[in-house]
Structure formats: structure tokens, C-alpha cells
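Novice: return atomic coordinates for the entry below.
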Amino acid sequence: MIKLLIVFVAIIFIAQVVRIFELSNLIKKTKNEITDYSNHINGVLLLISGIGLLIFFFWQRAEWMDQTLQGPASEHGLIIDRLWDTTMGLILVVFLALTPLLFTVAYWFRGKKENKASYITHNNKLEFFWTAIPAVVLLVLISYGLRVWGQIVNQDISDAIVIEVYAKQFGWTARYSGDDNTLGRADVRFVGGKNELGVIASNTKDSQLLELDQKIAKLQSDINNSENPAEKKQIIQRIEKLVQKKKTMMTYFVTTSPEQLLAAEDDIVTRELHLPVGKKVLLKFRSQDVLHSAYLPHFRVQMNCVPGTTTQFAFTPSVTTIDMKKQLEDDAFEYVMLCNKICGAAHYNMQMKVIVETEQEYNDWLASKNVNKISNL
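Specialist: Next comes the predicted model:
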């Protein structure tokens, strides 16, 4: 960080020195004449700038390359990394080929009085050359990317463990599908009290309707004790909203099939995401409020969480947390899920711990969370 700060200060210093020379010329009322000498100086400075840019590039790579992501911890992460390496490799080849050429040509053909520039309106061959080659390269890259994406999303998920990831400002909650591996129906209109995810089940319906009845009864009592007409009107409006909410909840409940109600009973809600190594997992994403983006960098997984709809991503973890700690020789290492869309003031702190473990450890942990089943809310 200190080295980066030094570089930043040096750039500002150079910019200020240039500015001082400009102001000095203005004060002295020096004529801004273009001469062979000034063109030579500018050409040399431009060449030095180009060399400095290349040195800075290689220095950054040597200094911070170890800060890039570790190897992938999922099966599909390998093909994601190959796509990344191919794309970045091509970019680096073009950068390292064209950057020296650009600055060298600018220096070599710097302004001289005896030189005359050629005026060319257009060149069909040249324009075809610099249009066709990038177009073909981009077509190949896009085709390769679509092929990789197709391999990732078109997986057999019939045996995948289904887990819901629920986003809201500013945290994550996981809901495991239980023994039947089927998530119960959920809707944001059922969010309230202990039912943070809005899961529709018999017990959540009963408890939330009871809570609404208690609120309505209290408001009706407030009406009887109030002598202020304006206050009574406000209370009546609040009661009407609560009654409408009860009707809406009952509508969603009666339109939920018995199978969906039963599926919700064994769903388990947790604040950590535990995954079994070597087992395919299907993550289903929902958002309560704004657009979020679930980002699991070590697994090369990212998917938007969109209010009002469900998105999903399937992958297979391939390295346990313990094994990754050994590989990195870092006992403090943890997998993490982040939000990769700016979603508000505390966006930076929206994260959830992810633990990859053996299947037996995963089963034992899940069994210990039976107290968090929807049926126990």
C-alpha cells in the first residue's frame, strides 16, 4: 500500500511540475512556438513515458500478482480460469506488442521542419485489416465464452442438494431443503416475526395471523380510548391495512398445495452456508428488497438476486476449507459469499461465511440445526 501511495504521489508531483512550467511561460509571456528542439524534447519525454509505463506494468505484476485469487475450489472453476487466462493472455500480447510500437513510432516521426506529412483520406485495405482482424478475434472469444457458459449452466441437477440463499440489506440467510430435498413455497408477503424468509407453512400462517389479530385488537382498543378524530382516522386506516394483509396471506396460503406446505415443514434456516465436498449443489437466490449479486469468488460463482423472481446456479465444491487452509498455509482463511452489487450504505459488509467439509461432517452439522426447522418457528 505504501509503494502504491509513493507512485501516486510521484505522478501528482510530475503533473504539478509541468503545470509550474506552463504558468511560468504565461507569466514571462513566452511565445509558445513549435520548433524542432521542442518537438525533440516532447518526443523524448513521450518515449520515456512509454518505457515508464511498461516498467510500471511489470512492477505491478511482480508486486501484486500474489494478491490474485487462489486456484478454483469448484469443478467448473477450471474452465472459467482457462477462459480468463485465454482472454487476459491475448490482451497482454496485444498490449506488449502495440504499446512499444505506439511510443516508438511517436518518437521516430516527431515533428521536423524538413518532414512533410502525407494526407490520406482513406485506405480500404488498411480499414479492412484493422476491422476484420479484431472482429474475427472477438467472434472466437465470444464463441469460446458462450461454450464455457453453456457447459456451466446446462448441468444435470437431478441429484443436486437444493439450498436457497436469501438476500436483504445487508446480510445473507440460507434455507436448506431438508430430507425431501424440496424447498417449500415462499413469498415476501409472509415475511414477518420469526419468519424472516416468508416461508408459507401451516405454523407460519397461524403464528402470523395471530400476531396480526393481536395488533388489530390493540388498535381497536386505541380507538376506544382516543377522543381525537384525526387520530382515530389514522388508526382505522392502519386497521384496514392489517385486515387486507390478512386476506392476502390467506389467499397465498389456500393457493399453496398440500405438497408445498409439507415440503416447507423440514426446511432449515441458517446464517452460515455449509457445503459437502464433491457433491453437486443447486443454489436458488431470492432478494427481499433491492438488486444484490451473490459472489463466491473461490468457487467462480456469481448470480444476481432479483426481487420478485428466483435465479439459480449449480456447482460442485472440490476443496474443503481445511484443505484450502493447508494449501495456503493460512489458518485464518475462510471461504466467503459477498454482495457484488452496490446495494446501499453497508454493502461493503454484506457477507456470509461458507464452509466446505466432508459429507459426514455436513450431515452432522445439518442434523444439529433441526431446531431451526420451519416447523419449529
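Novice: contacts and neighbour counts: CA atoms only from here.
Specialist: OK.
Novice: which ones are touching the residue of the chain most remote from its centre?
Specialist: For the chain, the largest distance from the centre (CA atoms, centre = their mean) belongs to Glu114, which lies 56.7 Å off. Not one residue lies near Glu114 by CA atoms under 8 Å, 6 or more residues apart in numbering.
Novice: do you know how far the residue most central in space within the chain is from Pro258?
Specialist: Geometric centre of the chain, nearest residue: Asn340, 2.4 Å, by CA atoms, centre = their mean. Using CA to CA, to the nearest Å, Asn340 is found at 37 Å from Pro258.
Novice: picking that back up, my read: the residue nearest to the centre of the chain touches Ala294, true?
Specialist: Yes - Asn340 is within contact range of Ala294, at 6.5 Å (criterion: CA atoms under 8 Å).
Novice: wait, what's in contact with Asn195?
Specialist: Thr204, Leu377.
Novice: would you enumerate the residues in contact with Gln60?
Specialist: Counted by CA under 8 Å, 6+ apart, Gln60 has zero contacts.
Novice: one more to put side by side:
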Amino acid sequence: MSTVLVIAVAVLVFLVIFQIAKASEYVAILKGEDRSRKENNKINGFFMITFLIAGLIGVYYCNELLVDKTLFAQPSASVQGERVDDMMKLTLVITGIVFVLTQIALFVFAYKYQENDNRKVFFFPHNNTMEIIWTVIPAIALTVLVVIGLRNWFFFTSDAPKESAVVEVTGKQFGWIFRYAGEDGVFGKKYYRMIDPANNSLGLNWRDSADINIKDDPAAHDDIVQDQTMYVVKEKPVKLIINSRDVIHDVGLSAFRLKMDAVPGTPTTLWFTPKYTTKEMREITGNPNYQYEISCDQMCGNGHYSMKGIIEVVTQAEYDEWQAKQKPAYYAAFPDKDPSNQQQAVPVAVDSAKKVTALSSAKSISTASN
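Specialist: Below you'll find the model as predicted:
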């Protein structure tokens, strides 16, 4: 019913505009084409100034109304993101000034130089000075912005500090997998043909496989694998090694003002230093449910909209406590290899032996009594 109503309204509006246009033609014929054109020219000139004033007020009002819904409403959550904010502000200032000046010139010229019987047309086909000015100045401004952007990009993607934590981020349809190196501090090898969605989501080399010429890598036995939630430490640089398990994704860290493509078979890197813990950002934003998000900023399939992960920024003590509770993914796939399970099995065996000995002793005493 609503669709029919919308169509009916659209048809009605079209008919009204069509009738107004026809009426204008009839009025022009009655008054004379020349006179009608001049009157329309004056009306259009008046509307140009009206639209200019209304448009500038509208731009200002929209900015005041919606600025709290943008990322500028909260500070950058990373040290590197501050550079992005500064670059964004500089870009907005330059383009904002250009926008306002060009719009004012456009509408004022349309009003001032409308058709007038007392003024002759002045043809202005070419002027080298003006062409140099409006070519060189924008070129210089854009060059400055590009250089600033490239410097920031090279900074984010350069070698991370030696003391940085390292987290491997892998995108998949439609979620994120995070891997941390174990006690040896080394990421184990992996191979896509070893992927098992149930027990080995990254394809870590946990066993020998003669058919695909893969050997067991002990360095992969202590790697910690987490789905959907990544833990990082406040004020400690963290380097992300970014991969994809299927199609092209994009690691979007809006709160940290960073992003990087996740390309199958081609690892990319990015590093940043968190400034606020999740708890601190909740206080800053006044939102008790605030969470740092990692989103996919590249269309990757039907479930793209739901591809969201969580980043928990914690203190070093909280991180150490969390890490102490984690078990390598290898033990989840091979529970019999888990030392904790083996330690629990030993007392059971001892108790069983004691029970057998006790029963034998009881039988011996009973036999002697008889």
C-alpha cells in the first residue's frame, strides 16, 4: 500500500511540474518571449543569492548538529591516530575555505552579471596569469597534503619498535582470528591445506603430512589462537601482521584512526600505540558499553555487515593475568598432549594402585582368619 502511495505522489508531482511549465510557456507567448526571459533572469538571480545564504547556513547547521556523531567527538585512541586527526583537520580547513570562497563567487557572479540592457557582454577567452594562479596554487596545496599523508603512511607501516607486542590478524568470511606467539616468542609455520575449521582454523603445522610435504613445527605448539577478541596493552606498541584466509578484507580500526588491507597470500603490517584502556575510553565517551571495534572496511560477501571484532585495551598487569589463563590451541586439538591433563591422570593411577593393594591386603587377612 505504501509503495502505491509513493508512486501516486511521484506521478502527481510530475503532473504539477508539467502543468506549471506549460503555463509558463503560455504566459511567455502572451507577454512576449524577450520580456518573459528578462523577468525569469531577474528571478533566477534573486534565487541564486537566496540559495547561497540558505546553503551556507545549512552547511553550518549540519556541522553543529552532526559533529557529535563523527569520530571527532572522541580523541584518537592511538598515538599514531593523532597524526591522522591533524591531517584531517588541515584538509578540512583548506578544502573548507576553498569551498566557501568558490561557492560565494559562483552565486554572486551569477547574480551580479545577469542580463542587463545597459551593459555590454565582455568576452574573456584567455588569460595566462589567471590560469597559472588557479593551477599552481591548488597543485601546491594538494602536494603538501599528499606529502603529509605519505609521511604518515610510511610511519605506520615502517618497522615497529623492538619492544612491540606482535599479534597476527587473519580475516575470514565473516570474522577475525588472532594469534599470539607462545613462550618461545616465535610464530609457528602454517599452511592453508592444513586448515580445519573445527580444530585448526589457521592451518598450523601440528603434524607431519607426507602427501603435501609438510612437517610438524614445534614452534606452532605453543601459539595462542583467539576468535573475535584481541587483547593489547595500553602505551605499548603493537604490531599487526595481517592476513586473509579467503577473500580480500580490510582491518578497520576507526577508534585508532588506522586501516590496512588483508590480502590472501600477501601479509601486510601495521603498528600503533594505544593511548587509553577500554575502561578509560568508556569514561571519556560517557558510554558504559563502549568497545573498541575491528571492522572489515572492504566489501567481502553477503555477511560483510556482521564482520566485527573486539579489541580490549588493558593494563600490563591485566594482560599478564589474561595471558596466564590462555592455553595453546594445540592442546585443544590434542587434549592428550596437554600437560595439565596428564598431571590429573597420574593421581588417578596412584589411587587405583592403592585400592588394588588395599583389596589384596584385605583378602590376605580374611584368608588368614579363616
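Novice: how about the strands in the stretch 101-250 of the second structure?
Specialist: 165-172, 175-180, 224-227, 229-233, 238-244, 249-253 (DSSP state E, counting those that start in this stretch).
Novice: count of residues packed around whatever residue of the first structure lines up with Thr135 of the second structure?
Specialist: By TM-score structural alignment, Thr135 of the second structure lines up with Thr131 in the first structure. For Thr131 of the first structure, the tally of surrounding residues (other CA atoms under 10 Å) stands at 11.
Novice: ditto for the one 10 residues further on
Specialist: By other CA under 10 Å, the residues close to Leu141 of the first structure number 16.
Novice: quick check: the aligned partner of it in the second structure vs Ile94 of the second structure, distance?
Specialist: Residue correspondence to the second structure (TM-score structural alignment): Leu141 of the first structure is matched to Leu145. Here Leu145 of the second structure is placed at a distance of 10 Å from Ile94 of the second structure (CA to CA).
Novice: any idea how far Gln342 of the second structure is from Ala349 of the second structure?
Specialist: 11 Å.
Novice: same deal with Val146 of the second structure?
Specialist: For Val146 of the second structure, the distance to Gln342 of the second structure - CA to CA - is 60 Å.
Novice: go on, Gly188 of the second structure?
Specialist: 24 Å.
Novice: could you do Ala23 of the second structure as well?
Specialist: 93 Å.
Novice: what's the mean deviation for stretch 14-25 of the second structure versus the first structure?
Specialist: Taking mean CA distance after the TM-score superposition for the first structure, the mean distance separating stretch 14-25 of the second structure from the aligned residues in the first structure is 4.8 Å.
Novice: for the equivalent of Asp36 of the first structure over in the second structure, give me its contacts.
Specialist: Following TM-score structural alignment, the counterpart assigned to Asp36 of the first structure within the second structure is Lys38. Contacts here follow CA under 8 Å, 6+ apart; on that basis Lys38 of the second structure touches Glu115.
Novice: how about 10 Å then?
Specialist: Asn44, Gln114, Glu115, Asn116, Asp117 (CA atoms under 10 Å, 6 or more residues apart in numbering).
Novice: equivalent range in the first structure for stretch 291-306 of the second structure?
Specialist: Stretch 291-306 of the second structure corresponds to residues 334-349 of the first structure when matched by TM-score structural alignment.
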